[in-house]
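# The sequence isn't on hand, but the structure is:
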């Protein structure tokens, strides 16, 4: 990928054209993006990886968000200024897609994908410094939100991810710094896990994009 041609990505000597340049605007082609994602997925996850036809609606929503197609986003009520909360059953491919999608926009700042449970483990060892660290201005995708245990440091319990989400909300309001997350939980389960205050902040911070609850476990 050259800096003035972010729509052309080279992987293992193969050029992938995700669209065409029209002046200084990129006209993306969704089918070409899917071809690239399939190839990149195989490079990252192994030759068993594939793009499933039933996931193309989800992928389309994610793609128009990441490429910042404002017109298409408006039609589907997706706010490009919010983050993504990608929800769905275990094994439907949420984590893989969030790892992959950042590669279609190499000219944008990439987010770091971190399992929520790892953050809680860090809190148990390091304490409140961990919450400060993730409440900073870096760009994160918190993976598997809601499956982490309650944090405990020196005998005090803490809903670590809930506190971090509140910090991220402040960053979102003051500096428009986005946060992404994946979760297996539905809206009610998230509220039970983090409380009404965090849940209401999440509504303001995230675009909710959901897999069908009957999505197959792709790890089988």
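Structure received. Everything numeric here is computed off the predicted structure, so don't read it as measured data.

# Every contact and neighbour count from this point should use C-alpha atoms.
OK.

# Tell me how far residue 69 lies from residue 77.
For residue 69, the distance to residue 77 equals 12 Å [Cα to Cα, to the nearest Å].

# And here is the other one:
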């Protein structure tokens, strides 16, 4: 079978990522990290991979390559989404973009929580109807949104997003008269997590540590969030942007 190096280009430079045998690509983690560090600078010139963050990249690598054995051993559910938890400037947004785009997720829709919060305050929860909850999408900077008020009614935007996602992707079931299980939802089986070949998942980032998250949103939302996401904590909260600041 034809075997050749799997190579990608960044700014005209070649990066070997592994070996391609037929239609299958065997990626090497260390080589992919070198490529991602170069590619990340196209999104953010200050981007670099901190050695202390390698465990997070490793978990993302095996999650996106759908390595069921490794993920199961390391308490990662490949049917859930990803919530990256880390301080300002650790590179969460860039890292999510690198992995989702490289592993064939396509051009995912990216939503800023602060912008969604402002839109809900102005136009109401109908703003969220623009999100296709049957497809994977990314929410950046969860927790940055201000409290949304629409005609004096307080609305928790992140919880509303999770509830809409849950309704679309986990429709209700009930026994029918013959004791069989009947679907009682108008959810589209072709585009929801009912069909694993076309999974709907949320990828998100937050600056809040888990205690801050629970304090900000409450136990109920925290519980719902934990049910939808693999929560990956950055071991360092070092602000990489601050490290590169020109202080005179």
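Received, thanks. Keep in mind the model is a prediction, meaning the values are calculated, not measured.

# Which one's more surrounded, residue 69 and residue 77 of structure 1?
residue 69 (15 against 11; other Cα atoms under 10 Å).

# Tell me which residue of structure 2 lines up with that one.
Taking TM-score structural alignment, residue 69 of structure 1 has residue 67 as its aligned residue in structure 2.

# and if you look at residue 54 of structure 1?
By TM-score structural alignment, residue 54 of structure 1 lines up with residue 52.

# so its match, which of the three states?
Three-state assignment for residue 52 of structure 2 (DSSP: H, G, I helix; E, B strand; the rest coil): helix.

# Now check structure 2 for the residue matching residue 131 of structure 1.
In structure 2, the residue paired with residue 131 of structure 1 is residue 128, using TM-score structural alignment.

# Helix or strand: which one has the closest residue to its match other than its chain neighbours?
Nearest non-adjacent residue to residue 128 of structure 2, counting by Cα to Cα, 6 or more residues apart in numbering: residue 161, 7.2 Å away. In this assignment (DSSP states H and E), residue 161 of structure 2 forms part of helix 157-169.

# Next up, the contacts around the spatially most central residue of structure 2.
Centroid check for structure 2 by Cα atoms, centre = their mean gives residue 203 as the closest residue, at 1.6 Å. Going by Cα atoms under 8 Å, 6 or more residues apart in numbering, residue 203 of structure 2 touches 81-83, 96, 136-139, 229.

# which residue in structure 1 lines up with it?
Residue pairing (TM-score structural alignment): residue 203 of structure 2 is matched to residue 180 of structure 1.

# residue boundaries of the helices in structure 2?
Taking DSSP state H to define them, one finds helices in structure 2 at 29-43, 54-64, 68-73, 92-102, 113-123, 157-169, 210-217, 219-228, 240-243.

# what distance separates the longest one from the centre of its chain?
The gap between the average C-alpha position of helix 29-43 of structure 2 and the chain average comes to 18 Å, counting by Cα atoms, centre = their mean, to the nearest Å.

# count of residues packed around the equivalent of residue 95 of structure 2 over in structure 1?
Counting by TM-score structural alignment, residue 95 of structure 2 lines up with residue 97 in structure 1. Residue 97 of structure 1: 18 surrounding residues under other Cα under 10 Å.

# that older thread, mean shift of the helix holding residue 161 of structure 2 relative to structure 1?
Following superposition, helix 157-169 of structure 2 is found to deviate from structure 1 by 1.8 Å on average (mean Cα distance after the TM-score superposition for structure 1).

# Tell me what angle that helix forms with helix 113-123.
Orientation check (axes from the mean of the first three to the mean of the last three Cα atoms, to 10 degrees): helix 157-169 of structure 2 against helix 113-123 gives 90 degrees.

# Which strands or helices does helix 157-169 of structure 2 pack on?
Packing contacts for helix 157-169 of structure 2, counted by 3 or more Cα pairs under 8 Å, 6 or more residues apart in numbering; DSSP states H and E, involve helix 113-123, helix 219-228.

# want to throw those into CSV with mean neighbour count?
Output for those, formatted as CSV (neighbours: other Cα atoms under 10 Å):
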stretch, mean neighbour count
helix 113-123, 19
helix 219-228, 15
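
# Can you add distance to residue 6 of structure 2 and give those helices back as TSV?
Listed next are those as TSV, based on distance: least, Cα to Cα, whole Å:
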stretch	distance to residue 6 of structure 2
helix 113-123	37
helix 219-228	33
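
# So which of those is nearest residue 182 of structure 2?
Of all these, helix 219-228 sits nearest to residue 182 of structure 2, with 23.8 Å by Cα to Cα.

# what's in contact with the closest one?
80-81, 159, 162, 201-202, 213-214.

# same thing but 7 Å
Residues from elsewhere that reach helix 219-228 of structure 2 (Cα atoms under 7 Å, 6 or more residues apart in numbering): 80-81, 159, 214.

# go on, stretch 14-28 of structure 1?
Taking Cα under 7 Å, 6+ apart as the rule, stretch 14-28 of structure 1 contacts 7-10, 29, 32-33, 36.

# if we go to 6 Å?
7-9, 29, 32-33 (Cα atoms under 6 Å, 6 or more residues apart in numbering).

# same thing with stretch 92-104 of structure 1?
Counting by Cα under 6 Å, 6+ apart, 215, 217-218 sit against stretch 92-104 of structure 1.

# again, only using 7 Å
37, 41, 86, 110, 143, 182, 215-218.

# hang on, the earlier thing: mind checking which of the contacts of residue 203 of structure 2 land in strands?
Judged by DSSP state E, the contacts of residue 203 of structure 2 include 81-83, 137-139, 229 as members of strands.

# Buried ones only from the residues you listed, please, as a PyMOL command.
Buried residues among those (16 or more other Cα atoms under 10 Å), as a PyMOL selection:
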select buried, resi 81+82+83+137+138+139+229
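
# Export the contacts of stretch 92-104 of structure 1 as JSON lines, with columns for neighbour count.
Output for the contacts of stretch 92-104 of structure 1, formatted as JSON lines (neighbours: other Cα under 10 Å):
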{"residue": "37", "neighbour count": "22"}
{"residue": "41", "neighbour count": "21"}
{"residue": "86", "neighbour count": "24"}
{"residue": "110", "neighbour count": "15"}
{"residue": "143", "neighbour count": "24"}
{"residue": "182", "neighbour count": "26"}
{"residue": "215", "neighbour count": "15"}
{"residue": "216", "neighbour count": "15"}
{"residue": "217", "neighbour count": "11"}
{"residue": "218", "neighbour count": "12"}
